[in-house]
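Peer 1: Below: sequence and its predicted model.
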Amino acid sequence: MHLDHEEDDYNLSLSRFESMLKTNKVFFFDSEEFEEIILHYLDTGRTSLAKKALKLGLEQHPKSTGLKLVQVELLIYEDKLEVAEKMLNELYALEPHNEEIYIQKANIYSKRDNHEKAVALLEEALKYTEDYADVYNLIGMEYLFMDNLELAKANFIKCLDEDLEDQSALYNVIYCFEFLDQYDEAIAFLKKYIDRNPYSEIAWHQKGRLYYSIKAYESAVRAFEYATYIDETFLGAFMEKGKALERLERYEEAIESYQRTIELEDPTSYALLRIGKCFEKIGNTTEALTYYNQTVHEDPLLDKGWIAITDYYVRLKNFRKALYFVNKALAIDDQNQAYWKRFATINKALQMHEEAEYGYRKAIECGNFELDTWLFWADSLLLLGEIESAFIALEQAQEHYPKSYEISYRLAGLHFQNQEDEKGFSNLKNGLSLSFKNHKILKELFPTCWNNSSIQDYIKNFKK
């Protein structure tokens, strides 16, 4: 009841202030009301209204330290650090034990990237503050800026010792544990935290995330379930639970969890895609296709949706349909390497070699440097009789994969075909050294060269 009364007073102050601005009447507010009004406008990004409230506040309460400190905060926000520092020195002379002065001074040093000095000032503030949690949180942030994750973590934990409900500190503690790869320690910390605060859905959710990270999927599911028991509208927990259930191959339950997120909020393309994947896993291809189509309709820019629907038809060997969808995807984003590779693979399956060559070339131009992309491109060029281009493609590929026997055997065959025997044997030797058992690549791609007696003798002698 007491909190509700304070909230009503706060809303009344805001309403009265905004009414005053509209009517040009002057109402009286005490200094604390002005502070709350100013901070409200700063928090909501309405700086001009914050300045108006500050001006009126100082006119009514010219000696208010609280309002002057809010003025300092506004000056720091606007990067007017020298003016702010001068004001703080004046206030310090009047109130040397005011913790807010130390906090704002620390803020200035932090903005100047002098985080050690900021920490020293915040530790001084601890001597005078009643809000230890806030100061420990600020110290933790300074250590984060210094990349000292251990000390940051220690101070965020101190913050939680003072204020168990501080969610930002809880998130930051877990961030530190994760950054330091201390997953077991993080889980142990959360177990103790939950013992003290068992109805923290955030803690249960974070515990689930950590279990998921170490592949303890059963434990992750249980943790996410507790988070959803506490908050039945916790969309993130339902989403993460679905992911963990997928890992356990409990696809029907995963579908239920993802569908719950759609009931709570407008459907996300991610949830629709995962539901489609789950339906495909249990063999319900009709529903899978329905959800894949919904995915690309919901978010045409989500490449995973187009890839899912294209791959679906590839698996069915319905290459014409797959080509239709990958072309639709390329019409939206023609710089997507994954689309181009699929375009090439599908055309290769349809024995449309010119289109396949073009697709592999575009995939590489867009940054796909996977070995098989280079090899398929070179093979497409060979099929089209573009020998010089195949040479160039394979030489470029060899720069990325100098120890690839696949490239060496292909280069050997090309050189033999061009009657460049010295280069051919050099590449053949390299291929045999890297992987003798795969020398039949030469037979598959260059049967004429393979039948050459000198090449056969070289391979036999190499084996001996």
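Peer 2: Now that the structure is in, tell me what you want to look at.

Peer 1: contacts, neighbours, all on C-alpha from now
Peer 2: Will do.

Peer 1: What segments of the stretch 151-300 of the chain are helices?
Peer 2: Secondary structure of the stretch 151-300 of the chain (DSSP state H, counting those that start in this stretch): helices at 167-179, 183-196, 201-213, 217-230, 235-247, 251-264, 269-281, 285-298.

Peer 1: Check the stretch 301-450 of the chain too.
Peer 2: Along the stretch 301-450 of the chain, counting by DSSP H, counting those that start in this stretch, helices occupy 303-315, 319-332, 337-349, 353-365, 371-383, 387-400, 405-417, 421-434, 440-445, 447-450.

Peer 1: so which of those gets nearest residue 226?
Peer 2: helix 303-315 (30.4 Å; C-alpha to C-alpha).

Peer 1: And the closest one, what does it pack against?
Peer 2: Helices and strands touching helix 303-315, by 3 or more C-alpha pairs under 8 Å, 6 or more residues apart in numbering; DSSP states H and E, are helix 269-281, helix 285-298, helix 319-332, helix 337-349.

Peer 1: What are the contacting residues of the second one?
Peer 2: By that I understand helix 285-298. Applying C-alpha atoms under 8 Å, 6 or more residues apart in numbering, the contact partners of helix 285-298 are 268-270, 272-273, 275-280, 302, 305-306, 308-309.

Peer 1: one more time with 6 Å
Peer 2: Here helix 285-298 makes contact (C-alpha atoms under 6 Å, 6 or more residues apart in numbering) with 269, 272-273, 276, 279-280, 305, 309.

Peer 1: So what's the gap between the helix or strand containing residue 11 and the chain middle?
Peer 2: Using DSSP states H and E, residue 11 sits within helix 2-23. Centre-to-centre, helix 2-23 and its host chain are 40 Å apart (C-alpha atoms, centre = their mean, to the nearest Å).

Peer 1: buried stuff in it?
Peer 2: Across helix 2-23, burial judged by 16 or more other C-alpha atoms under 10 Å covers 13-14, 17.

Peer 1: Now render the helices and strands packed on helix 303-315 as a markdown table, adding distance to residue 454.
Peer 2: A markdown table is the format used below for the helices and strands packed on helix 303-315 (distance: least, C-alpha to C-alpha, whole Å):
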| stretch | distance to residue 454 |
| --- | --- |
| helix 269-281 | 52 |
| helix 285-298 | 54 |
| helix 319-332 | 43 |
| helix 337-349 | 34 |
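
Peer 1: Relative to residue 30, which of these is closest?
Peer 2: Among the helices and strands packed on helix 303-315, helix 269-281 comes nearest to residue 30, with 50.4 Å by C-alpha to C-alpha.

Peer 1: chain center to the closest one, what's the gap?
Peer 2: 20 Å.

Peer 1: between that helix and helix 285-298, how big is the angle?
Peer 2: Calculated by axes from the mean of the first three to the mean of the last three C-alpha atoms, to 10 degrees, helix 269-281 forms an angle of 160 degrees with helix 285-298.

Peer 1: Just list what helix 269-281 packs against, helices and strands only.
Peer 2: Judged by 3 or more C-alpha pairs under 6 Å, 6 or more residues apart in numbering; DSSP states H and E, the packing partners of helix 269-281 are helix 251-264, helix 285-298.

Peer 1: okay, now the one to match up with it:
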Amino acid sequence: MQLSHNDENKFSLSRFESMLKTNDVLFFDSAEFEDIINYYLENGKFALAKKAVKLGLAQHPTSTNLKLFKIEILVFEDKLDIAESMLSELQQLESSNEEVYIQKAQILSKRDLHAKAIQVLKMALDITLDPAEIYSLIGMEYLFLEDFENAKFSFMKCLEADEEDYSALYNVMYCFDFLDQKKEAIAYLNMYLDKNPYCEVAWHQVGKQYFDLKNYEKALSAFDFAIISDEYFIGAYLEKGKVLEKLGRYHEAIENYRLTLELDDPTSFTYLRIGKCFEKLGLNELALKHYKDCVHEDPLLDKGWIAITDFYIKKKNFQKALYYINKAINIDEDNVLYWKRYAKINNRLKFFEEAEKGYKKSLDLGNYELETWIRRCDILIDLGEFDTAIKNLNQAVEFYPNTAEIEFRLAGLYFSENEGEKAYFHLNRGLKLDAEYYIVIEELFPNVFNRKSVKQIINSFINLS
């Protein structure tokens, strides 16, 4: 019985791995070594690929393809000088071998010489039998240069040579998206679909473009065509569900999301979206159940914990909201979205010290929104920690240098600390920026507001009744 090529590969692999275990030396022809090395590289078994290259060159020292595999591995390991030296020798013997140019371009690319890499790859185009691969590599080099127009053109040429290269199609769309050319992207996809009317990937991409343009009816039609082209295309069902949500057709959205659960393993994202739909329908128990399924499926998905927390905040059940945000923080204590909610919930519960801790942690994690600085300051004022409040606002000024809300608070704090010169400076500055915000002093520092000198200064900017 004659073996198929696939069976031969499996047999060669089996023999090779058996040889490694027993230390016996078996003979393989160079083509067998090439298949073995290619298999290991494609499956990420790098150490075994290196062994196969070494043994292959020991048995076939003149094999060009095995040398090229060695060069590819050297490039991967960043041993660029050695790889370049080997490649120079090989190029003298194999000047018409496209792989020589590809590896030379890879070396140039690794050295951030992307324009030169493109020149070399264009030379390879003159001799290649597979222009799709070369155009794809050229496109990637243009992406490194952030030249998205030329990258887009290269990936389009790749698709002309191989219409089923969906990675190239995704790259074309990436370029269109980066260039914010949504209408042009739709025109290109329609042209592509004229030749490939049952390409589910292209229909899916058309749908996403229309979704971004808020043309939900056309997006829905595109996702329907994607599903007609491939009834097992999970991405199309998910995107269709999102469109139906936007159209307020929540029951239909749930049906589409549930179909994905039947087609593949459940995902936290699907449970989250189903929960959102049930919440919009007022079916709170079902919404909560799916939010809990979401965080059970992926405890690190912040949107799941936030959905549960916000659910209870809307119900004004702040104790339960606090319970769930604490669970979230225990899982990921560096998530700023958790700490922001932790602070707001504690503030509503009048746990001011905990609320201040939450706002401080939010700031420490890089959440420099004005609201965070202001809310922390107001809590520190309530706690009587004026020095810390002043330090907090002086940091805020670095990010928001001309903000009346900050200036009036600083004025009130400095008056409270009997630092009149600084207080009057910030009061005047606040009034010049926006006099209407004098109300900050009236609400937060009533004793300061009732001072005759303070009222006189404010009256000079605004008439008080």
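Peer 2: That came in fine, so what should we check first? The structure presented is a predicted model; accordingly, all values stated were derived computationally and were not measured.

Peer 1: quick one: which of the contacts of helix 285-298 of structure 1 is nearest residue 168 of structure 1?
Peer 2: Within the contacts of helix 285-298 of structure 1, the smallest distance to residue 168 of structure 1 is 28.2 Å, found for residue 269 (C-alpha to C-alpha).

Peer 1: ok, now which ones touch that closest one?
Peer 2: Taking C-alpha under 6 Å, 6+ apart, one finds 295, 298-299 in contact with residue 269 of structure 1.

Peer 1: out of those residues, who has the most neighbours?
Peer 2: Neighbour counts for these peak at residue 295, which has 29 neighbours (criterion: other C-alpha atoms under 10 Å).

Peer 1: related to what we said a few turns ago, would you mind putting the contacts of residue 269 of structure 1 into CSV with distance to residue 285 of structure 1 alongside?
Peer 2: Below are those laid out as CSV (distance: C-alpha to C-alpha, whole Å):
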residue, distance to residue 285 of structure 1
295, 15
298, 20
299, 21
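
Peer 1: of all these, which comes closest to residue 179 of structure 1?
Peer 2: Of all these, residue 299 has the smallest distance to residue 179 of structure 1: 32.0 Å, by C-alpha to C-alpha.

Peer 1: follow-up on the earlier one: what would the helices of the stretch 151-300 of structure 1 look like in TSV with distance to residue 107 of structure 1?
Peer 2: Below are these laid out as TSV (distance: least, C-alpha to C-alpha, whole Å):
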stretch	distance to residue 107 of structure 1
helix 167-179	18
helix 183-196	30
helix 201-213	29
helix 217-230	36
helix 235-247	33
helix 251-264	40
helix 269-281	40
helix 285-298	44
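
Peer 1: Relative to residue 62 of structure 1, which of those is closest?
Peer 2: With C-alpha to C-alpha as the criterion, residue 62 of structure 1 lies closest to helix 167-179 of the helices of the stretch 151-300 of structure 1, at 35.0 Å.

Peer 1: which one in structure 1 is aligned with residue 11 of structure 2?
Peer 2: Counting by TM-score structural alignment, residue 11 of structure 2 corresponds to residue 15 in structure 1.

Peer 1: Report the separation between that match and residue 245 of structure 1.
Peer 2: 49 Å (C-alpha to C-alpha, to the nearest Å).

Peer 1: now for stretch 347-356 of structure 2, what's the gap between its first and last residues?
Peer 2: Stretch 347-356 of structure 2 has an end-to-end distance of 8 Å (C-alpha to C-alpha).

Peer 1: what's that stretch aligned against in structure 1?
Peer 2: Aligned by TM-score structural alignment, stretch 347-356 of structure 2 falls on residues 348-357 of structure 1.

Peer 1: can you pull the buried residues of that stretch?
Peer 2: The neighbour-count check on stretch 348-357 of structure 1 (16+ other C-alpha under 10 Å) flags 348, 353, 355-357 as buried.

Peer 1: try stretch 97-105 of structure 1
Peer 2: Neighbour count says stretch 97-105 of structure 1 has 98-105 buried, by 16+ other C-alpha under 10 Å.

Peer 1: With stretch 111-124 of structure 1 instead?
Peer 2: Residues 114-119, 121-124 are the ones in stretch 111-124 of structure 1 that count as buried (16+ other C-alpha under 10 Å).

Peer 1: so of those, which ones are in helices?
Peer 2: Among these, the ones falling in helices (DSSP state H) are 115-119, 121-124.

Peer 1: Including distance to residue 55 of structure 1, could those go into CSV?
Peer 2: Output for these, formatted as CSV (distance: C-alpha to C-alpha, whole Å):
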residue, distance to residue 55 of structure 1
115, 32
116, 34
117, 32
118, 29
119, 32
121, 29
122, 29
123, 32
124, 31
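
Peer 1: and of those, the nearest to residue 47 of structure 1?
Peer 2: For those, the minimum distance to residue 47 of structure 1 (C-alpha to C-alpha) is 25.5 Å, reached by residue 118.

Peer 1: need the contact list for the closest one.
Peer 2: 106, 109-110.

Peer 1: can we see that at 7 Å?
Peer 2: By C-alpha atoms under 7 Å, 6 or more residues apart in numbering, the contact list for residue 118 of structure 1 reads 106-107, 109-110.

Peer 1: so can I have TSV of the residues you listed showing neighbour count?
Peer 2: Shown next, in TSV, are the contacts of residue 118 of structure 1 (neighbours: other C-alpha atoms under 10 Å):
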residue	neighbour count
106	27
107	25
109	19
110	18
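
Peer 1: Restricted to helices, list those residues.
Peer 2: 106-107, 109-110.

Peer 1: which residues are contacting stretch 455-465 of structure 2?
Peer 2: Under C-alpha under 7 Å, 6+ apart, the answer for stretch 455-465 of structure 2 is 431, 435, 449.

Peer 1: What's the separation between residue 105 of structure 1 and residue 122 of structure 1?
Peer 2: In this view, residue 105 of structure 1 and residue 122 of structure 1 are 9 Å apart by C-alpha to C-alpha.

Peer 1: repeat for residue 305 of structure 1
Peer 2: For residue 305 of structure 1, the distance to residue 122 of structure 1 - C-alpha to C-alpha - is 49 Å.

Peer 1: same deal with residue 345 of structure 1?
Peer 2: Relative to residue 122 of structure 1, residue 345 of structure 1 is positioned 61 Å away (C-alpha to C-alpha).

Peer 1: Give the aligned equivalent of residue 382 of structure 1 in structure 2.
Peer 2: Matched to structure 2 by TM-score structural alignment, residue 382 of structure 1 sits across from residue 381.

Peer 1: Between which two of the contacts of helix 285-298 of structure 1 is the distance greatest?
Peer 2: The largest separation in the contacts of helix 285-298 of structure 1, counting by C-alpha to C-alpha, is between 269 and 280 at 16.5 Å.

Peer 1: Right, I'll call it a day here.
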